[in-house]
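K.L.:
after the sequence you'll find the predicted model.
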Amino acid sequence: MIMSDKLVKILNGIKDGSLNVDDALGMIEGNTTVDLGHTKFDLSRPSRNGFPEVIYGAGKTPEQVGDIFLKLKDRTNLLATRVRPEMAAHVKSLCAGVEYNELGRTLTYISHPVDYREGEVMIVTAGTSDLGVAEEARVTCEMMGNHSKVISDVGVAGIHRLMERLEDIQKARVLIVIAGMEGALASVIGGLVSKPIIAVPTSVGYGASFSGLSALLGMLTSCASGVSVVNIDNGFGAACAANRINCL
């Protein structure tokens, strides 16, 4: 919920008598950080950044992530990324309704309806091996209120596959283009469409791809103007950028 919506709710509460002035003042001035001991969860991030805080699962224990979901599941929608299967199983045992996307390694819980905005984010992958990053991006886009779709395996090794889907790709408001190896797909699409492109290099590829570094450098030096690039395998970061563009 953005800050203006929260203030309207508080003011309406005073108007209809469900809130007194002192309680309303406390809600406005109150601490928006929930301290769980091991984690301080930021509830006011949507009002500042336009999207909620997200739990980064890597490096956390299943118990820590389970505690976060258990304590906050009724207060806000929750998204965790880079979630291992054993972590997902633990959290699901604590909270009914939690959904695990094994391919994208995301864990989600929806307690409040997601308010979808107009405009579609199209996620395009060079190969099937990039789908894990694509799913992370897709789930993040959906949780932030963006309609999204994945078109996979249309890389430059068989460029005709891309041309067959070009009409659909051009309808999107924002594009997330995901590729490993040399990362050429972002440049190719950048020369074919007029929409904003966020390129995601992936760690897919043989030894000389240097775990995604070749794709990263290829995307950064793209001759297609206006291509923005996020970090290697960072589907989440690309989705956050796409969300901000789609909000404009």
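P.N.:
Nice, thanks for sending it over.

K.L.:
use CA for all of it now, contacts and neighbours both
P.N.:
Will do.

K.L.:
just checking, residue 183 touches residue 221?
P.N.:
No - using CA atoms under 8 Å, residue 183 is not in contact with residue 221; the gap is 10.4 Å.

K.L.:
with neighbour numbers in mind, choose between the two.
P.N.:
residue 183 (31 against 13; other CA atoms under 10 Å).

K.L.:
that one: what's it in contact with?
P.N.:
Listed by CA atoms under 8 Å, 6 or more residues apart in numbering, the contact partners of residue 183 are 201, 214, 215, 216, 218, 219.

K.L.:
same deal with residue 240?
P.N.:
Counted by CA under 8 Å, 6+ apart, residue 240 has contacts 51, 140, 141.

K.L.:
and those, which of them are in helices?
P.N.:
140, 141 (DSSP state H).

K.L.:
now the closest residue to residue 156 other than its chain neighbours: how far from residue 191?
P.N.:
Leaving aside its sequence neighbours, residue 156 sits nearest to residue 185 (CA to CA, 6 or more residues apart in numbering; 6.1 Å). Distance of residue 185 to residue 191, computed by CA to CA, to the nearest Å: 10 Å.

K.L.:
which one's more surrounded, the two?
P.N.:
Of the pair residue 185 and residue 191, residue 185 is the one with more neighbours under other CA under 10 Å, namely 28 against 13.

K.L.:
also this one, for the comparison:
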Amino acid sequence: MNLENIRELLEDYKNDRVTIDKVIQNLRDLPYEDLGFARIDHHRALRRGVPEVIFCQGKTLHRIIEIVRHMLVKNSVVMGTRADKNIFEEVKKIAPDAKYYDDARIFLIEREKLPQNKGVIAVVSAGTSDIPVAEEAAVTAEVFGNEVERLYDVGVAGIHRLFMNMDVLHKARVVIVVAGMEGALASVVAGLVDKPVIAVPTSVGYGASFHGLSALLTMLNSCAGGITVVNIDNGFGAGFAAHQINKLGG
């Protein structure tokens, strides 16, 4: 049950149109809807401001589609992360208005926009190879109601590219920095701005990067204050955290 469902129920109650059956129908899925293989948290939007998001990796296609089908009944926004094109094509069969973001690997069914925040979130990537994770963060933040500015391929191998685009960082309320290899860009950015920096290590790099562990440790050991670090390749987590910070500013 989302906020609109509750408003309708209260309006019906006020106008003496509500029935016992309708109340039972709306309350039946408290605190979640049990599909046997999944328990869908329809009330997450009431608690957290954004609906539950489907993490598609590791789920069978049949189960993903069943979750989408049930979520569509009670949610105006249904989003799936780590979704490939095959998943999207199946989703389109039950939701022709679904959209797909190739780089981010996100599908989105958006029947209604979520409330919009005022501040800007900057998403910065060190290299072009980091763009898929950066896009997961950027699209997540946009879907959740934020304006996003992208600044890609400005890593420390050519740091002048960052310095020539400082206006993007200065106007942002939150900065997400996505970097693989040694992950140094997050420390550089955090030393230049007076706002929260969310660092995202990626699994991009040669053997000694250890699939992102090197970048993760660099970010965790940063000498620049004000850095928050999410897990390797977790663009979604960074976009969500940036949204929550931005929302605090009204």
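P.N.:
Looks like it came in fine. Just so it is clear, the structure is predicted and the values come from calculations on it, not from any experiment.

K.L.:
quick one on the thing from earlier: which of the contacts of residue 240 of structure 1 show up in structure 2 as well?
P.N.:
By both residues aligned by TM-score structural alignment, their matches' CA atoms under 8 Å, the contacts of residue 240 of structure 1 still in contact after alignment to structure 2 are 140, 141.

K.L.:
got the contact list for the residue nearest the centre of structure 2?
P.N.:
The geometric centre of structure 2, computed from its C-alpha atoms, lies nearest to residue 140 (CA atoms, centre = their mean), at 2.9 Å. Contacts here follow CA under 8 Å, 6+ apart; on that basis residue 140 of structure 2 touches 236, 239, 240.

K.L.:
all strands for structure 1, in order.
P.N.:
Assigned by DSSP state E, the strands in structure 1 fall at 33-35, 40-42, 55-56, 78-81, 99-101, 106-109, 120-125, 147-151, 174-179, 197-201, 227-229.

K.L.:
how about those in JSON lines, adding mean neighbour count and distance to residue 131 of structure 1?
P.N.:
Below are the strands of structure 1 laid out as JSON lines (neighbours: other CA atoms under 10 Å; distance: least, CA to CA, whole Å):
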{"stretch": "strand 33-35", "mean neighbour count": "13", "distance to residue 131 of structure 1": "34"}
{"stretch": "strand 40-42", "mean neighbour count": "15", "distance to residue 131 of structure 1": "29"}
{"stretch": "strand 55-56", "mean neighbour count": "17", "distance to residue 131 of structure 1": "19"}
{"stretch": "strand 78-81", "mean neighbour count": "22", "distance to residue 131 of structure 1": "15"}
{"stretch": "strand 99-101", "mean neighbour count": "18", "distance to residue 131 of structure 1": "12"}
{"stretch": "strand 106-109", "mean neighbour count": "24", "distance to residue 131 of structure 1": "13"}
{"stretch": "strand 120-125", "mean neighbour count": "26", "distance to residue 131 of structure 1": "7"}
{"stretch": "strand 147-151", "mean neighbour count": "19", "distance to residue 131 of structure 1": "9"}
{"stretch": "strand 174-179", "mean neighbour count": "30", "distance to residue 131 of structure 1": "9"}
{"stretch": "strand 197-201", "mean neighbour count": "30", "distance to residue 131 of structure 1": "12"}
{"stretch": "strand 227-229", "mean neighbour count": "21", "distance to residue 131 of structure 1": "18"}
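
K.L.:
out of those, flag the one nearest residue 158 of structure 1.
P.N.:
Proximity to residue 158 of structure 1 (CA to CA) singles out strand 120-125 among the strands of structure 1, at 12.6 Å.

K.L.:
can you check which part of structure 2 that closest one sits on?
P.N.:
Matched against structure 2 by TM-score structural alignment, strand 120-125 of structure 1 falls on residues 120-125.

K.L.:
contacts for the matching stretch, please.
P.N.:
Residues outside stretch 120-125 of structure 2 that contact it (CA under 8 Å, 6+ apart) are 131, 134, 137-138, 141, 146-155, 168-169, 171-179, 242-243, 246.

K.L.:
which part of structure 2 matches stretch 226-236 of structure 1?
P.N.:
Mapping stretch 226-236 of structure 1 onto structure 2 (TM-score structural alignment) gives residues 226-236.

K.L.:
now the matching stretch: buried residues?
P.N.:
Going by neighbour count (16 or more other CA atoms under 10 Å), the buried part of stretch 226-236 of structure 2 is 226, 227, 228, 229, 230, 232, 233, 234, 235, 236.
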